[in-house]
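Asker: okay, sequence plus prediction incoming.
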Amino acid sequence: MKKINFSFIMSVLFVILLIFISVLYPLILPFDPIHYYDLHYVNTGPSKLHWFGLDDLGRDIFSRILYGTHITLLISIISVIIGATIGSFLGLLTGYYQNYFDILIMNICDILLRLPNLFLALILSVFIKNGILNLIFAISITNIPIFVRITRSNTLIIKNQDFITASRNIGSSNIKIIFYQILPFIINSIIIYSSMRIGISIIAVSSLSFLGFGIQPPTPEWGLMIYESRYDLLFSPHLIIFPGLAIFITYLSFNTISDKIKYFLNLNKRY
């Protein structure tokens, strides 16, 4: 009997809980995260009524973290889906055809990959307006190059296999070969890196909001909550500890899941 991986189970349960919160947050919020104010107990610590305490405006931190969950997950997951879809499509085409289009796309990807993800997202955020859709756009751009690279390298390996040569000889179209014969062999790597990039995208969302280029007040977002409480760290550390833990545990959970998915799919032995 195989030993149960406790960290993986806890990570899956935590991610399921986050998804549950993201979908049902309007029904489970104990207080209004934006318009509820208790000015008599500002900056007070955790209590029976307010589990994570109150911030400097008397707003319930627990409710604000729950509300921020759906924003952070929504932006991160959608940006990874967009980046993986566009990047994988470009990677398949460039790896299969290897023409001038391949040279152009790979040169662009090389430039983008030389820039740190957060720095690239920050540059894009400077030139676009603040908001959820624009934040999704900025982070999606940072995800595309890595999926192009991964998909292209795998396509170069698969397209030289004997069964692909046989398919060409019997008259199969390039589109059929790319999407029905090559893609199924590299879908595992796309899934693995997608789960990994969600954690990275969560850090990017929180970091951009912390720097003032992401979600704007009064909308609760984990990174923004840390930014708003930065001057109260010494006297009210709970204002930063709880949103910081939300970011850390969520990032760690997605990374743990991606590592275990890689183990289950046994990607390194597929070829």
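Answerer: In hand now; what should we look at? It should be emphasised that the depicted structure is a prediction, and the values quoted were computed from it without experimental measurement.
Asker: when you work out contacts or count neighbours from here on, use the C-alpha atoms and nothing else.
Answerer: OK.
Asker: let's check: the centremost residue of the protein is which one?
Answerer: Nearest residue to the geometric centre of the chain (CA atoms, centre = their mean): I198, 2.4 Å.
Asker: element containing that one?
Answerer: Secondary structure assigned from DSSP states H and E places I198 in helix 183-211.
Asker: buried set for that helix?
Answerer: 183, 185-186, 188-210 (16 or more other CA atoms under 10 Å).
Asker: need the residues that contact the very next helix or strand once past that helix.
Answerer: Next helix or strand after helix 183-211 toward the C-terminus (DSSP H and E): helix 222-228. Helix 222-228 is contacted from outside by 65, 68-69, 72, 205-212, 215-217, 239-240, 243-244, 246-247, using CA atoms under 8 Å, 6 or more residues apart in numbering.
Asker: same question, stretch 137-147
Answerer: Outside stretch 137-147, the residues within contact range by CA under 8 Å, 6+ apart are 76, 79-80, 82-84, 86-88, 91, 109-110, 112-113, 117, 120-121, 124-125, 190, 193, 197, 201, 204-205.
Asker: would you show me how to pick out the buried ones of these in PyMOL?
Answerer: Provided next is the PyMOL selection string for whichever of the contacts of stretch 137-147 are buried by 16+ other CA under 10 Å:
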select buried, resi 76+79+80+82+83+84+86+87+88+91+109+112+113+117+120+121+124+125+190+193+197+201+204+205
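Asker: out of the contacts of stretch 137-147, which are inside helices?
Answerer: 76, 79-80, 82-84, 86-88, 91, 109-110, 112-113, 117, 120-121, 124-125, 190, 193, 197, 201, 204-205 (DSSP state H).
Asker: do you know how far I111 is from G199?
Answerer: 23 Å (CA to CA, to the nearest Å).
Asker: brain fart, F101
Answerer: F101 sits 31 Å away from G199, taking CA to CA as the criterion.
Asker: ok, T69 next?
Answerer: 13 Å.
Asker: what does G131 give?
Answerer: Counting by CA to CA - G131 and G199 are separated by 20 Å.
Asker: what does stretch 60-73 contact?
Answerer: 18-19, 21-23, 25, 29-34, 36-37, 50-55, 202, 205-206, 219-222, 239, 243, 246.
Asker: in strands, which of the residues you listed fall?
Answerer: Counting by DSSP state E, none of the members of the contacts of stretch 60-73 fall within strands.
Asker: of those, buried ones?
Answerer: By neighbour count, with 16+ other CA under 10 Å, the contacts of stretch 60-73 hold 18-19, 21-22, 25, 29, 31, 33, 37, 50, 52-55, 202, 205-206, 220-222, 239, 243, 246 as buried.
Asker: so what's H40 up against?
Answerer: Neighbour list for H40: G58 [criterion: CA under 8 Å, 6+ apart].
Asker: second structure follows, compare the two:
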Amino acid sequence: MTTTTTRPEAPAAARPARAARPRPGVLFTGLAAVVLGVAAAAPWLLAPADPDAIDLAATLQPPSPTHWFGTDEIGRDLYTRVVHGAGQSLTIGVGAAAVALLLAVLLALAATLAPGPVATATDRVIDVLFAFPTLLLALLLVSVLGPAPQTLVVAVGVGVAPGYARMVRAQLLGARRSPYVEAATALGHRRTRIVARHVLPNALRPLVAVFALSVGQCVVWASSLSFLGLGVAPPASEWGALLEAGRAYVTVAGWLVVLPGLAIVALAVTATALGRALQSHLEPGE
């Protein structure tokens, strides 16, 4: 009678670790981010033609191997204009996100760390601004300051800021009540040192992910204002301006609206996915 002996399994610690395979969603997001980055920084690599070149013999042509995204009402190549418009849209989105987060941090600091009357007044200001819809607040600012790319950055940034200010304020309150801050206070450290070394770094850490998330949101709001005729003026190829120019031909040349709209959606989804990935990476214990 033959007996078979089984080799004991190696303990888990001794087993060779398998290389983590990147998920398809992560690869797709990374590829989309690279393409958008190249389109914004060096659009001539993807579309070497002149985005403002007019060809009246090729007006309103549908997508084809010659014109991938078709042409507009005066024969300009829509693919070239979408690629060259990525830099304008992304610049406005990044600028508005930076304005929003800077204003949010300043308001949250004043509402949390300032003396009592100042903190209360700032808290009420945040609540009043938060009560306004983002688009309405941005519309009011654009109406006062006039339509321009710089105005668009400020208007969208101010419109988005109140929501982020409430979030940052909650982060600051949580960090201020944390055990390590209580320990530093018990040890007699100065308040300014506690705020600079403990409260701010821990409270503002999530803003890296929030910034990525807000870029896509700001691009959508800025494109909405341009679509309403209150943003970047023609002949700029900013994506919202392309939507505004193409809506007059939506029944005969739907690609003039659909394809720039898909570009806005792609940027917003990519920014959101990057923000979610950063958020999960920065969470404690990850």
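Answerer: On my side now, so go ahead. As the structure is a computational prediction, the values presented were derived from the model and not from experiment.
Asker: with adjacent residues omitted, what lies nearest to A233 of the second structure?
Answerer: A241 (6.8 Å; CA to CA, 6 or more residues apart in numbering).
Asker: map that neighbour onto the first structure.
Answerer: The equivalent of A241 of the second structure in the first structure is L224 (alignment by TM-score structural alignment).
Asker: go on, G95 of the second structure?
Answerer: Under TM-score structural alignment, G95 of the second structure pairs with I78 in the first structure.
Asker: where does stretch 187-200 of the first structure end up in the second structure?
Answerer: Using TM-score structural alignment, stretch 187-200 of the first structure pairs with 204-217 in the second structure.
Asker: contacts for that stretch next, please.
Answerer: For stretch 204-217 of the second structure, the surrounding residues in contact (CA under 8 Å, 6+ apart) are 90, 93-94, 96-98, 101, 168, 171-172, 267-279, 282.
Asker: narrow the residues you listed to just the buried residues.
Answerer: Going by neighbour count (16+ other CA under 10 Å), these have 90, 93-94, 96-98, 101, 168, 171-172, 267-276, 278-279 buried.
Asker: give the aligned equivalent of D55 of the second structure in the first structure.
Answerer: Per TM-score structural alignment, D55 of the second structure is aligned with D38.
Asker: could you check how far that match is from Y227 of the first structure?
Answerer: Between D38 of the first structure and Y227 of the first structure the distance is 21 Å, computed by CA to CA.
Asker: who's more crowded, these two?
Answerer: More neighbours surround Y227 than the other of D38 of the first structure and Y227, with 18 against 14 (other CA atoms under 10 Å).
Asker: gap between the more buried one and L239 of the first structure?
Answerer: Counting by CA to CA - Y227 of the first structure and L239 of the first structure are separated by 10 Å.
Asker: now do I146 of the first structure
Answerer: In terms of CA to CA, I146 of the first structure sits 35 Å off from L239 of the first structure.
Asker: now do I139 of the first structure
Answerer: Between I139 of the first structure and L239 of the first structure the computed distance is 27 Å (CA to CA).
Asker: L115 of the first structure now?
Answerer: On the measure of CA to CA, L115 of the first structure and L239 of the first structure end up 32 Å apart.
Asker: tally of neighbours for the equivalent of A184 of the second structure over in the first structure?
Answerer: Matched by TM-score structural alignment, A184 of the second structure corresponds to S167 in the first structure. By the criterion of other CA under 10 Å, S167 of the first structure has 15 neighbours.
Asker: so who does S167 of the first structure touch?
Answerer: Going by CA under 8 Å, 6+ apart, S167 of the first structure touches I177.
Asker: equivalent analysis for I177 of the first structure, please.
Answerer: I164, S167.
Asker: run the last query once more with 7 Å
Answerer: The contact partners of I177 of the first structure, by CA atoms under 7 Å, 6 or more residues apart in numbering, come to none.
Asker: what about the aligned partner of it in the second structure, distance to T112 of the second structure?
Answerer: Alignment note (TM-score structural alignment): I177 of the first structure maps to I194 of the second structure. When distance is defined by CA to CA, I194 of the second structure is 14 Å away from T112 of the second structure.
Asker: ok, Y180 of the second structure next?
Answerer: If you go by CA to CA, the gap between Y180 of the second structure and T112 of the second structure works out to 18 Å.
Asker: which one of these two has more residues nearby?
Answerer: Between Y180 of the second structure and T112, T112 has the larger neighbour count (other CA under 10 Å), namely 20 against 14.
Asker: is it correct that S226 of the second structure is in contact with V232?
Answerer: Yes - applying CA atoms under 7 Å as the test, S226 of the second structure and V232 come out as touching, 5.8 Å apart.
Asker: in contact with Y97 of the first structure, which residues?
Answerer: So Y97 of the first structure contacts nothing (CA under 7 Å, 6+ apart).
Asker: gap between it and I103 of the first structure?
Answerer: Y97 of the first structure is 11 Å from I103 of the first structure, where distance means CA to CA.
Asker: before we move on, what about E228 of the first structure?
Answerer: Taken as CA to CA, the span from E228 of the first structure to I103 of the first structure is 45 Å.
Asker: mind telling me what element the closest residue in space to A84 of the first structure that isn't next to it in sequence is part of?
Answerer: Counting by CA to CA, 6+ apart, A84 of the first structure lies nearest to F147, which is 5.8 Å off, once chain neighbours are set aside. Here F147 of the first structure sits within helix 132-158, counting by DSSP H and E.
Asker: in the second structure, what stretch matches that helix?
Answerer: Going by TM-score structural alignment: helix 132-158 of the first structure matches residues 149-175.
Asker: equivalent analysis for stretch 48-68 of the first structure, please.
Answerer: Under TM-score structural alignment, the match for stretch 48-68 of the first structure is residues 65-85.
Asker: buried residues, the matching stretch. List them.
Answerer: Across stretch 65-85 of the second structure, burial judged by 16+ other CA under 10 Å covers 67, 69-73, 75-85.
Asker: now the end-to-end length of it.
Answerer: For stretch 65-85 of the second structure, the first and last residues are 21 Å from each other (CA to CA).
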